[in-house]
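Visitor: Quick one, what's the 3D model for this:
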Amino acid sequence: MMPDPGAFRSRYGLGTACDGPIQAMRASIERLMDKATEP
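Guide: Got it, this is the predicted structure:
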């Protein structure tokens, strides 16, 4: 679904400072997907 943060970082040259926001965004997206798939 989402690209791996490490691969994303190496591809775009981002530092570890981006890990937090990326993981938070990923978690919120996963929560939204869970809600969307609930009956």
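
Visitor: contacts, neighbours, all on C-alpha from now
Guide: Will do.

Visitor: Let me see the ranges of the helices in this protein.
Guide: Per DSSP state H, the chain carries helices over the ranges 5-12, 19-37.

Visitor: could you dump those helices to a markdown table with mean neighbour count?
Guide: Listed next are the helices of the chain as a markdown table, based on neighbours: other CA atoms under 10 Å:
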| stretch | mean neighbour count |
| --- | --- |
| helix 5-12 | 12 |
| helix 19-37 | 12 |
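
Visitor: Second input sequence below; structure requested for side-by-side comparison:
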Amino acid sequence: MIFIRIKKLLGLFMQISSFLLLIYSKGIVANIEIYFESA
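Guide: Reported below is the predicted structural model:
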């Protein structure tokens, strides 16, 4: 019973972290584009 709960929490954590990583990487790409345009 506890193992199922941990598995669900782990899955949720993985989804959130991958989502944040996606946003973060898109932000880096946008910053690089802005940097090259201003340079």
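
Visitor: Spit out the contact partners of the counterpart of Thr37 of structure 1 in structure 2.
Guide: Counting by TM-score structural alignment, Thr37 of structure 1 lines up with Ile28 in structure 2. Residues near Ile28 of structure 2 by CA atoms under 8 Å, 6 or more residues apart in numbering: none.

Visitor: And Ile28 of structure 2, how far from Glu37 of structure 2?
Guide: Ile28 of structure 2 is 14 Å from Glu37 of structure 2, where distance means CA to CA, to the nearest Å.

Visitor: again with Leu22 of structure 2
Guide: Counting by CA to CA - Leu22 of structure 2 and Glu37 of structure 2 are separated by 23 Å.

Visitor: So which residue is smack in the middle of structure 1?
Guide: Central residue of structure 1 (CA atoms, centre = their mean): Arg26, 2.9 Å from the mean position.

Visitor: what residue of structure 2 takes the place of it?
Guide: Alignment note (TM-score structural alignment): Arg26 of structure 1 maps to Ser17 of structure 2.

Visitor: I am finished for the moment; much appreciated.
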